[in-house]
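Participant: got a sequence here, can you build the structure:
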Amino acid sequence: MSPTVPDLIPTADAATLPKTMTAAVLYGQEDVRIEQVEVPRAKPGELIVRVSAALTCGTDLKVFRRGYHAKMIRPPALFGHELAGIVAEVGEGVSEFAIGDRVVPINSAPCGDCYFCERHQENLCEDLIFNNGAYAEYMRITPRIVEKNTLLAPSDLPLEFAALTEPLACALHGLQDSHPRHGDTVAVIGGGPLGLMLIHAAALYGCRVIAVVKYDAQVRVARALGAEHVVQILSSMSSNDVTRAVRELTPAARGVDIAIEAVARPETWEQAVDMVRNGGVVNFFGGPETGTHVQFDTNRLHYGDLTLKATFHHTPAICREAFHLIASGKVQADQFITGHAPLADLKSAFARLLDRGNDGNHIKTAILPNGAHPLGKAVR
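Facilitator: Take a look at the predicted model:
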């Protein structure tokens, strides 16, 4: 099992908060700087959380590479969104949380009143607010997230594991949107963090999982997370070869019941359609860049009676389901955290993730802004 982050000593009095802190600030494309900034103070309805662990993720990596995110962040801005920590200050009017509580603040919260929220599609909320700033010693949690999407972590749950709640919620949403039945055969294309979470979630739901991955390390982890079969993409294989290999693992080579694409490339979107059986479901979970186009055989879609679906983000209810799966121990959380690093090494951690293609060994790095030692000793 990976080493776990110890609980940090909770702040006894909000007045003892320091005036400045170390934080990662995004200025633009591959321009993240570790700086000293003011420690936020809690306004009415808010929490200030001392960050125990902030996890790297594919979304943050895309933001780092592109220098912005249209919905989530515009530079210059504090950066990072997967975290867990200890409440250090409680704003006026907050009664559900107290200083010293171990919490998981999710990165967004819906309004609850718009057209989409009233139809239980909170992920599409017209006023969905996002929070960033996890790569820092302290983080402000806004009132709506405090009210709707901040979870109390039990004392026996390592906080770096609790920080996996948000990405796992995205994976659960994608799986649930595909309406799996116990015993269904599900192909997941992609061995990145979310692809591996989709593999694990499908296995936990009682599905037969075929993982389609590229690197040796991803083969090992996919099997450990419940994949019954693994198709490893080799440089000599064409797209048709990959599709054929998946189909041959199904009865009469008819194809899988559900194909979930988690790579975000046009060719893998098309591949997912080719490997699903007639009457099956395709979920385009990976989101390609704006302006990307794909081509499908309309005859295949129509006469194959296929359901094409895409899934975005998560909802508060799904976040709670993901959190309970992690807290129960059903999720192999230690498989997803493959490294620990201080905040000063954030850019190096991103560089390792960008170079993941060389070995596939890096999944998520737990960034430890407050100096926790990866062997479980607090660093003062």
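
Participant: all contacts plus neighbour counts: C-alpha atoms, from now on.
Facilitator: Noted.

Participant: hmm, who's touching stretch 272-290?
Facilitator: 174, 177-178, 189, 243-244, 246-247, 254-266, 269, 296, 304-312 (CA atoms under 8 Å, 6 or more residues apart in numbering).

Participant: restricted to buried residues, select those in ChimeraX.
Facilitator: In ChimeraX, a selection of the buried entries from the contacts of stretch 272-290 looks like this (16 or more other CA atoms under 10 Å):
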select :174,178,189,243,246,247,255,256,257,258,259,260,261,262,263,264,265,266,269,306,307,311
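
Participant: on the three-state scheme, residue 308 is what?
Facilitator: Secondary structure, DSSP: H, G, I helix; E, B strand; the rest coil: residue 308 is strand.

Participant: where exactly do the helices run in the stretch 151-300 of the chain?
Facilitator: 159-162, 165-177, 193-204, 216-224, 239-247, 266-275, 298-303 (DSSP state H, counting those that start in this stretch).

Participant: any chance of CSV for the ones you listed, columns distance to residue 88?
Facilitator: CSV is the format used below for the helices of the stretch 151-300 of the chain (distance: least, CA to CA, whole Å):
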stretch, distance to residue 88
helix 159-162, 15
helix 165-177, 21
helix 193-204, 30
helix 216-224, 36
helix 239-247, 50
helix 266-275, 45
helix 298-303, 54
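
Participant: looking at the ones you listed, which is closest to residue 119?
Facilitator: Taking CA to CA, helix 165-177 is the member of these nearest to residue 119, at 15.0 Å.

Participant: buried stuff in that closest one?
Facilitator: Applying 16+ other CA under 10 Å to helix 165-177 flags 165-175 as buried.

Participant: turn these into CSV, columns for distance to residue 287.
Facilitator: Below are the buried residues of helix 165-177 laid out as CSV (distance: CA to CA, whole Å):
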residue, distance to residue 287
165, 20
166, 17
167, 15
168, 17
169, 16
170, 12
171, 13
172, 16
173, 14
174, 12
175, 15
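
Participant: contacts for stretch 324-335, please.
Facilitator: Under CA under 8 Å, 6+ apart, the answer for stretch 324-335 is 1-2, 153-154, 157, 161-162, 164-165, 200, 204, 221, 225.

Participant: closest one of those to residue 319?
Facilitator: residue 165 (6.5 Å).

Participant: and that closest one, what is it in contact with?
Facilitator: Counted by CA under 8 Å, 6+ apart, residue 165 has contacts 104, 106, 319, 322-323, 326.

Participant: could you also give me the structure for this second sequence? I'd like to compare it with the first:
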Amino acid sequence: MNHHSVPDSTNNGLHPSPGTDMMKAALFYQPNDVRYEDTPIPILSPGELLIKVESALTCGTDVKCYRRGHPLLLKHFPSPFGHEFSGVVVKVSPVAGQAPRFQVGDRVVAANSAPCYQCFYCAKGQTNLCDHLDLLNGAYAEYIKIPAQIAQYNTYTLPEHLPFQIAAFSEPLAVCLHGLAQSNVQPGDQVAVMGLGPIGQLMVRAAKLKGARVTAIARTVHKLALAQSFGGADQVVNLSDVNDNEAIRQKFTEDGRGFDIVIEAIGKPETWEKAVGLVRKGGTVNLFGGCPGGSQVSFDTRRLHYDEIKLVSSFHHTPTQFKAALDLLSKGDIDPRPLITDTLPMAQFEAALQQVEAGQAIKIALSNENNLQALS
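Facilitator: Prediction:
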């Protein structure tokens, strides 16, 4: 059996024969050392699924992981890599006495986490902060194992018309929906989005769907143009042309008062600080972009206090938001294809990450389309 095959039905596929049931996968050994190599196809436990990955997307978080590791996502080495994907169910490991939710051949998208619904935070409805959040990596591979918790609570069947590449955007779009919820974006709000990578672009589009008037802020001309053509931004600010906070407020906000909501989608201390300088009195700043660990920022306490500035932050997403993201994509309310710069074979994941890091691509879709025998 070659590495394109899936385990046979012997023993329900839970114990593939040593040395035969192999696949290609990206494995993270240490920063700057991620190898695409042969590794055993995962063994399933009850409740788990085996998915043939049809499409996986690059992500800024994956670029950061590639360069410096990650304390939450990469814990055991070598570690599977990648987390935005969709594919086809090729194995189901049932739980005794329970009818399986999925069948072999189902087209699905799985989130990269699922809450336990048992802990303090889940009881509070803050499922993205679950003490037992089951974070999933391994999308840059021929197959990925979906843990039982995710298979049960945060995996969804795709409508037939929805391409795999588009379905894979469910995760990053869900993150944006959580950010907008944390920011309490309402129709008519003047919302500024700082940073126009794929998340910033999706944030602009999703904020427009909520009825906001959106200003896109960045330094790169083609990203600003994309925020208008894809996201529908009402106006753009090129920080290479105007960078002073007061000048931006005067030119781009009514009466120069500042924006109702500023969403920082970059993740640098200096832009966190700049975001506070652009918001109006009584406004909200969402510190959405994650800075490197140990970063420090400085805010004018007088401004925060007397101007009643609300500082919020956003981490991850909830199953409700993941399903909502999939619904937006399925209905065509958001068509993310303009964000896909290129499609490459899965084996070229490292080159894809480097292109994204260098600013040569917004998002690259990685494909396993040569793996045609997977369902045989």
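
Participant: need the TM-score between these chains.
Facilitator: Once superposed, the chains reach a TM-score of 0.91 (TM-score structural alignment, normalised by the length of the second structure), with 359 aligned residues with a CA RMSD of 2.2 Å.

Participant: ok, the contacts of residue 165 of the first structure vs residue 183 of the first structure, which is closest?
Facilitator: With CA to CA as the yardstick, the closest approach to residue 183 of the first structure among those comes from residue 322, at 21.2 Å.

Participant: could you find the closest non-adjacent residue to the closest one?
Facilitator: Spatial nearest neighbour of residue 322 of the first structure, excluding adjacent residues (CA to CA, 6 or more residues apart in numbering): residue 169 at 5.2 Å.

Participant: need the strands for the stretch 51-200 of the first structure, in chain order.
Facilitator: Along the stretch 51-200 of the first structure, counting by DSSP state E, counting those that start in this stretch, strands occupy 77-78, 82-90, 102-105, 108-109, 129-130, 138-141, 150-152, 185-189.

Participant: can you redo those as TSV with distance to residue 15 of the first structure?
Facilitator: As requested, the strands of the stretch 51-200 of the first structure are exported to TSV (distance: least, CA to CA, whole Å):
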stretch	distance to residue 15 of the first structure
strand 77-78	23
strand 82-90	9
strand 102-105	19
strand 108-109	28
strand 129-130	27
strand 138-141	14
strand 150-152	23
strand 185-189	50
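
Participant: sorry, back to before: wait, which of the helices of the stretch 151-300 of the first structure is closest to residue 354 of the first structure?
Facilitator: Comparing the helices of the stretch 151-300 of the first structure by CA to CA, helix 193-204 comes nearest, at 13.0 Å.

Participant: what span of the second structure is the closest one aligned with?
Facilitator: Using TM-score structural alignment, helix 193-204 of the first structure corresponds to residues 198-209 of the second structure.

Participant: same question for stretch 294-304 of the first structure.
Facilitator: The aligned range for stretch 294-304 of the first structure is 297-307, by TM-score structural alignment.

Participant: residues in contact with the matching stretch: which ones?
Facilitator: Here stretch 297-307 of the second structure makes contact (CA under 8 Å, 6+ apart) with 269-270, 272-273, 276, 280-282, 309-310.

Participant: residue 38 of the second structure: which of these is nearest?
Facilitator: Of the contacts of stretch 297-307 of the second structure, the one sitting nearest to residue 38 of the second structure (CA to CA) turns out to be residue 269, at 40.0 Å.

Participant: wait, that closest one touches residue 296, no?
Facilitator: Yes. Applying CA atoms under 8 Å as the test, residue 269 of the second structure and residue 296 come out as touching, 6.7 Å apart.

Participant: who touches both of the two?
Facilitator: With the criterion set as CA under 8 Å, 6+ apart, the contacts of residue 269 of the second structure and residue 296 do not overlap.

Participant: with adjacent residues omitted, what lies nearest to the residue most central in space within the second structure?
Facilitator: By CA atoms, centre = their mean, the second structure has its centre lying nearest to residue 172, at 2.9 Å. Spatial nearest neighbour of residue 172 of the second structure, chain neighbours left out: residue 199 (6.6 Å); criterion: CA to CA, 6+ apart.

Participant: now do residue 117 of the second structure
Facilitator: In space, residue 117 of the second structure is closest to residue 123, 6.8 Å off (CA to CA, 6+ apart).

Participant: show me the helices in the stretch 1-150 of the first structure, by range?
Facilitator: 58-66, 115-118, 143-148.

Participant: residue 342 of the first structure: which of the ones you listed is closest?
Facilitator: helix 58-66 (16.8 Å).

Participant: neighbouring contacts of the closest one?
Facilitator: Contacts of helix 58-66 of the first structure (CA under 8 Å, 6+ apart): 26, 28-32, 69, 80-81, 193, 350, 353-354.

Participant: quick one: that helix to strand 82-90, angle?
Facilitator: Interaxial angle, helix 58-66 of the first structure versus strand 82-90 (axes from the mean of the first three to the mean of the last three CA atoms, to 10 degrees): 90 degrees.

Participant: now the angle from helix 58-66 of the first structure to helix 165-177?
Facilitator: On the basis of the same axes, to 10 degrees, helix 58-66 of the first structure is oriented at 110 degrees to helix 165-177.

Participant: how about a markdown table for the contacts of stretch 324-335 of the first structure, with distance to residue 87 of the first structure added?
Facilitator: Formatted as a markdown table, these follow (distance: CA to CA, whole Å):
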| residue | distance to residue 87 of the first structure |
| --- | --- |
| 1 | 27 |
| 2 | 25 |
| 153 | 11 |
| 154 | 14 |
| 157 | 16 |
| 161 | 17 |
| 162 | 15 |
| 164 | 18 |
| 165 | 18 |
| 200 | 31 |
| 204 | 32 |
| 221 | 34 |
| 225 | 32 |
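
Participant: name only those of the residues you listed that count as buried.
Facilitator: Buried, going by 16+ other CA under 10 Å: 153, 161-162, 164-165, 200, 204, 221, 225, out of the contacts of stretch 324-335 of the first structure.

Participant: of these, which pair is most distant in space?
Facilitator: 153 and 221 (26.3 Å).
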